[in-house]
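>>> Have a look at this fold, sequence not included:
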């Protein structure tokens, strides 16, 4: 019986092989790439006593991306994403979801993307920060917006030198998930390179949801070079809600300053500080690093980036969160999370 099963598997493999080789042979115009970042974490100290002492391994992200060029004008991308739950309770296996799925048209300076694609909310911030493998950008970490949306995106440069750039997006306002209401989200950013290395950007959005309207405005300045990056962000968000039992109006102010520097050919250092002047709504549900709610918070992360091989990075780092006092004068304990992060591309 075992022999018959082995012969059947061999026959199926022989039938499948020509198809597999045919699929791979289209690689002249398409590429398949991947990215992984994973941690060993230790909740050395936490405002939630149930989390204190927890430790282990998790996959914070796995990306698989296929990109295909049809012509000089048209191309497409499909990206799948999967990750561990990060809620310290779910033990289910990782399930892939669609991160990107779009068709792009472009000429020399302008692009139009249709489908699920990157929003302008924090794309430039994340580029200058440069360490998505360590932590989300400030706006992403505090849920000021999503990195993706489903809709139409228009982006490009107004000048031949590509100093004045724009990104306009009309989407569902529900990230990469299906539409669930009648409203839409409109996002726009305008960036200007003062020099080759120094850029400033203004951003605004309006998200018309069924039970609340959300408006965001922010300014960002960044410096980028091969040896040193520096970024400074201020973001403001106004939320009006008619949900019964909820706050009718919520205003959030966020500031962030971050930097990374090359210390040696195979060694870099990074440091970032975020401060929320208002309580973080829903912060206790944040994946991988739950925040105490109803208090101000300051988030700090720093570490080293060791280049083991090209595309392979080992990054010891520490995340910490300190809190202000609540309405009763109590101050939650500080969160302290030492980690070893491994990031690699293929």
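Thanks, I have it. The structure displayed is predicted, hence computed values, not measured ones.

>>> drop to CA atoms for contacts and neighbour counts, all remaining ones
Noted.

>>> so the residue lying closest to residue 253 once chain neighbours are set aside is in which element?
Spatial nearest neighbour of residue 253, chain neighbours left out: residue 236 (4.8 Å); criterion: Cα to Cα, 6 or more residues apart in numbering. Counting by DSSP states H and E, the element that carries residue 236 is strand 228-241.

>>> Repeat that for residue 152.
Per DSSP H and E: strand 148-157 holds residue 152.

>>> got the end-to-end distance for stretch 166-179?
End-to-end distance of stretch 166-179 (Cα to Cα, to the nearest Å): 25 Å.

>>> Distance from the chain centre to it, please.
15 Å (Cα atoms, centre = their mean, to the nearest Å).

>>> now whichever helix or strand comes after the strand holding residue 236 against strand 228-241, angle please.
Next helix or strand after strand 228-241 toward the C-terminus (DSSP H and E): strand 249-264. Relative orientation of strand 249-264 and strand 228-241, computed by axes from the mean of the first three to the mean of the last three Cα atoms, to 10 degrees: 170 degrees.

>>> what about the longest helix in the protein?
Determined from DSSP state H, the single longest helix within the chain is helix 2-24.

>>> here's the one I want to compare it with:
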């Protein structure tokens, strides 16, 4: 046994050294960003963080019932720099706690890394890792990513990022018709793992100041000859103190052998100001098909064998302009009577700088 101790210590030291080197490199990168913005005054550093204290009062998975704790669901550190009147670039790092209810450290990774090329006053080209068109507008109008993801993001219909090329802009001078098109790997922030690509297009309409409409479609070639098609329709009404929206989305995955898998949902939300620094938020997601990926959803795993309904109710209290405390509940009911409902009680915090 004594002859094995040095080996165990050596492996432990090696793992520790690798981890420390990883954190050291990230620290150097962040310090470089800060110094660049300070010395030259041409860039801007910004960031945000949100997380919760959570308690799972009940769950269809008995192993999770009663679980509680603190976690960070997102930390952003972003550096933006304008190179000239035509070009600008962004680097954003993200880190978060593990979402599978296991202990672990927040590991940083690159979330955005793109060069923006302003073609003219109406259109801009993005090269690298940038936001996808799938739920960018839906999430913006919903406005509470700190509480929960947009439905398409939550149910894993696609990634929030696309690694490739994107074109965004206005089709009319007044900005009432806009678009967002992407062509890329279709694997989020990851490099290409197969030959297939993903093409997506979102058309956005703003017929009057409070009204917002969007039509979205994408097509992707998957591994082993499979393909994926997604489309949605989104409508919203937004004023200074009130907003509401409804989105219907459908995704079809077609295997090489011809068998299809469908995932559909409809979601609606309402957010209203009740006091100067207080808002109420209500959201309902109706899952019209069981989601085979449901068990792997971070922080909010769904049962994979049943249709489901998610209710979200929360109160947003702005204790300062950039600091919010949002107590909320998430309640999931299933069509299968044998499945217990899921009830999450959470105290969410959010701040930005």
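Perfect, thanks for sending it. All values derive from a computational prediction rather than experimental measurement.

>>> average offset between the very next helix or strand once past the strand holding residue 152 of structure 1 and structure 2?
On the C-terminal side of strand 148-157 of structure 1, the closest following helix or strand by DSSP H and E is strand 164-171. By mean Cα distance after the TM-score superposition for structure 1, the fitted strand 164-171 of structure 1 averages 0.5 Å away from its aligned residues in structure 2.

>>> matching residues in structure 2 for strand 164-171 of structure 1?
Using TM-score structural alignment, strand 164-171 of structure 1 lines up with residues 177-184 of structure 2.

>>> about what we covered before: excluding its own residues, what touches the strand holding residue 152 of structure 1? List them.
99-100, 109-119, 163-177 (Cα atoms under 8 Å, 6 or more residues apart in numbering).

>>> are any of the residues you listed buried, and which?
Buried members of those, counted by 16 or more other Cα atoms under 10 Å: 99-100, 111-119, 163-176.

>>> Stretch 5-13 of structure 2 aligns to what range in structure 1?
Using TM-score structural alignment, stretch 5-13 of structure 2 finds no match anywhere in structure 1.

>>> er, stretch 50-67 of structure 2 actually
Going by TM-score structural alignment, stretch 50-67 of structure 2 lines up with residues 37-54 of structure 1.

>>> ok now do the residue most central in space within structure 1, which residues does it touch?
Computing the C-alpha centroid of structure 1 and ranking residues by Cα atoms, centre = their mean puts residue 136 first, at 5.0 Å. For residue 136 of structure 1, the contacting residues are residue 126, by Cα under 8 Å, 6+ apart.

>>> SS state for it?
coil (DSSP: H, G, I helix; E, B strand; the rest coil).

>>> now swap in residue 24 of structure 2 and tell me
Per three-state DSSP, residue 24 of structure 2 ends up helix.

>>> how deep is it tucked in, by neighbour count?
12 (other Cα atoms under 10 Å).

>>> Distance of it relative to residue 109 of structure 2?
14 Å.

>>> same deal with residue 199 of structure 2?
For residue 199 of structure 2, the distance to residue 109 of structure 2 equals 25 Å [Cα to Cα].

>>> Comparing the two, which residue is more hemmed in?
Neighbours per residue, other Cα under 10 Å: of residue 199 of structure 2 and residue 109, the larger number sits with residue 199, 17 against 13.
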